[in-house]
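**Student:** For reference, the sequence and a predicted model appear below.
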Amino acid sequence: MPNILIERCFDTIDLLAAEAKSLRLEDIAERLDLPTTAVRRFLSVLCLVGWLEQDSQTGFYRLTLRLAVLAQRLLSATKTPDICQFIVNRLAQDSQELVRVASVQENGLAWIADAQGAKAGLIYEPETTAEVPLQVTADGKAWLATLTTGAAVKAVLKNGFGDPDSHGPNAVQTIEAVLDGLEVTREQGWALAVEEAEPGVVSIAAAIRPNGGLPVGTVSVAGPSLRLSGERILEISRLISIAADDLAAFWPLRHSPYYCNSVRMIAFEPRSAIGS
């Protein structure tokens, strides 16, 4: 029973984190498919230990900032943002578009670093989310392409296809279409998503694979389809491949001052990406 309670508590935290808003007791119970009386008990526990808070006027439940604080503390301890940011900034400057890095989690990807390279004209600024939609983003495709077919299918099904209206016009809605796209990604070594996550947006990504092994994350460039097409996509894919190799060279992350200083030196060293 205690193990079940712990599992239900984490299910609740996951639900409220995904929704990023307050929910009624009845809504939480319905989403978790549990009796209201049982849900009320572990909501009280989560409020008691500081993970949730209940609005005194509406009675709705929401996450406190404790989860966000712990996540930031973990990233800070691993030096992930510091190390990634130098390479991300360089790629943003070279591509003149939005650059993001995602880290592999248990069942998918989560954004951990970004930089905006566009200075004028159309500037792509997506909504801030934690999890990366797998089948409609170049990042998701780049990661899925490194998995076995069975593992990729399992990951997609677990994350779900989502509401078609919330994605772009070219969003895939079948496992068969996903697998066909992954074959293309494996052959060319980088992933492409054209108006799949959002209308009018193109993204290109590559997996970060230390020593060519298991992926630890992805790096991507995204921007308006008016700028990202034809030869420009191939040019960006070469820039991304360089960034992915550089990020892979610094993974797993270390904590020594010398290591962090060496990262800064290498990241700022001028490097010709096109034609090198």
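**Tutor:** Received the coordinates, thanks. Numbers count the residues shown, from 1 in each chain.

**Student:** can we go C-alpha only for contacts and neighbour counts from here?
**Tutor:** OK.

**Student:** From Q93, how far out is A20?
**Tutor:** Distance, A20 to Q93, by C-alpha to C-alpha, to the nearest Å: 32 Å.

**Student:** next one: A206
**Tutor:** For A206, the distance to Q93 (C-alpha to C-alpha) stands at 18 Å.

**Student:** go on, Q85?
**Tutor:** 12 Å.

**Student:** Ok, E235 next?
**Tutor:** 14 Å.

**Student:** again with V216
**Tutor:** Distance from V216 to Q93, by C-alpha to C-alpha: 24 Å.

**Student:** again, but for C260
**Tutor:** 22 Å.

**Student:** Please enumerate the strands of this structure.
**Tutor:** 52-54, 61-63, 98-104, 109-116, 191-194, 201-208, 217-224 (DSSP state E).

**Student:** here's the one I want to compare it with:
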Amino acid sequence: MAGSLLRRVLDLVELLANHPRGLPLQAIAETLDIPKSGAHRLLAELAEHAYAVQDAETGRYLLTTRFATLGLKHLSRTGVVDIAQAVLNRLADLSGELARLAVVDYPRLVWVAKAQGARTGLRYDGDMGAEARLSTTSTGIAWLASLSDEEALELVMRQGLATGESGPNAPRTVAELMALVNQARARGYAWVQETNTAGAAAMAANVLHPQTGRAVGNLSVAGPSLRLTEAQRDAIAPDLLAAAAELSSVGAFSEYLGALGGRARASRPAMS
């Protein structure tokens, strides 16, 4: 019973996290398939401890910043962002585009830090804490390329292939997806154009655990496709790979990320 209650609370938190403007009680109960009275009790408990609040005007329930504060506090104390930020800043300056760090929190891949290198003109940006879509982002493709085909497809099927919100070049079939994955394996980093977002291109290289060789995260560079062309990609690639190798060599960094991804099955040899 306790486990069931905890599961309901976690489902509720995840639901509200995906709706920053909040949701009415009825919608919450229907989405979670629980009685309205039960949903109200859970929300009241969260509100009592300042993790949720009800908007006085709309009646909608939404999360407070307390969960975000806990997450940021946790990341800051692991040292992951502190270690990576200098590398991200340098990569952003060298590329002139958005540089991001994603970490494997198996079976999820989550962006946790970034640096913006674009100073003028079009700028591509992204939300931190968001889960990467594996089949359409360079970040996702890079990670899939480090896994066996079986495990890669299992993870993609968990999320689903491209949605209507994906870019025009998003892979719509397993064959199209695996073509991108195999290109990443051959190249040593992933490269996509307008697969996740129309008008955007991106590239990503894995950060590897120094002992196991398993990908524990990756670094990516993303920007407008008009500026981040194939020629620019080729110019940036050495810096991206060097930055990923630098983070791979940092023991404390890899130790924490390796523990996050510790539930992963044995993976195929990493991209070289």
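**Tutor:** Looks like it arrived, so ask away. Owing to the predicted nature of the structure, the values given are computational and were not obtained by experimental measurement.

**Student:** Within its local environment, how many residues does A86 of the second structure see?
**Tutor:** Applying other C-alpha atoms under 10 Å, we find 12 other residues in the vicinity of A86 of the second structure.

**Student:** One more: A179 of the second structure?
**Tutor:** So A179 of the second structure, with other C-alpha under 10 Å, has 12 neighbours.

**Student:** Please apply the same query to P35 of the second structure.
**Tutor:** 12.

**Student:** For stretch 9-27 of the first structure, buried residues please.
**Tutor:** 9, 12-13, 15-17, 22-23, 25-26 (16 or more other C-alpha atoms under 10 Å).

**Student:** Likewise for stretch 79-97 of the first structure?
**Tutor:** 79-81, 83-93, 95-97.

**Student:** same for the longest helix seen in the second structure, what does it pack against?
**Tutor:** Under DSSP state H, the helix in the second structure containing the largest number of residues is helix 230-248. Applying 3 or more C-alpha pairs under 8 Å, 6 or more residues apart in numbering; DSSP states H and E, we find helix 230-248 of the second structure packed against helix 80-95, strand 200-208, strand 215-224, helix 251-260.

**Student:** can you redo those as a markdown table with distance to D105 of the second structure?
**Tutor:** Compiled in a markdown table, those are given as follows (distance: least, C-alpha to C-alpha, whole Å):
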| stretch | distance to D105 of the second structure |
| --- | --- |
| helix 80-95 | 13 |
| strand 200-208 | 13 |
| strand 215-224 | 8 |
| helix 251-260 | 5 |
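
**Student:** L42 of the second structure: which of these is closest?
**Tutor:** Smallest distance to L42 of the second structure across those (C-alpha to C-alpha): 28.4 Å, for helix 251-260.

**Student:** could you measure W111 of the first structure against D55 of the first structure, distance?
**Tutor:** Distance from W111 of the first structure to D55 of the first structure, counting by C-alpha to C-alpha: 29 Å.

**Student:** out of those two, which sits in the busier spot?
**Tutor:** Neighbour count, other C-alpha under 10 Å: between W111 of the first structure and D55, W111 has more, with 19 against 11.

**Student:** To which residue of the second structure is the more buried one aligned?
**Tutor:** Under the alignment (TM-score structural alignment), W111 of the first structure pairs with W111 of the second structure.

**Student:** ok, the residue nearest to its match when sequence neighbours are not counted - contacts?
**Tutor:** Leaving aside its chain neighbours, W111 of the second structure sits nearest to A102 (4.0 Å; criterion: C-alpha to C-alpha, 6 or more residues apart in numbering). Going by C-alpha atoms under 8 Å, 6 or more residues apart in numbering, A102 of the second structure touches 109-113, 139, 217-219.

**Student:** All set, thanks.
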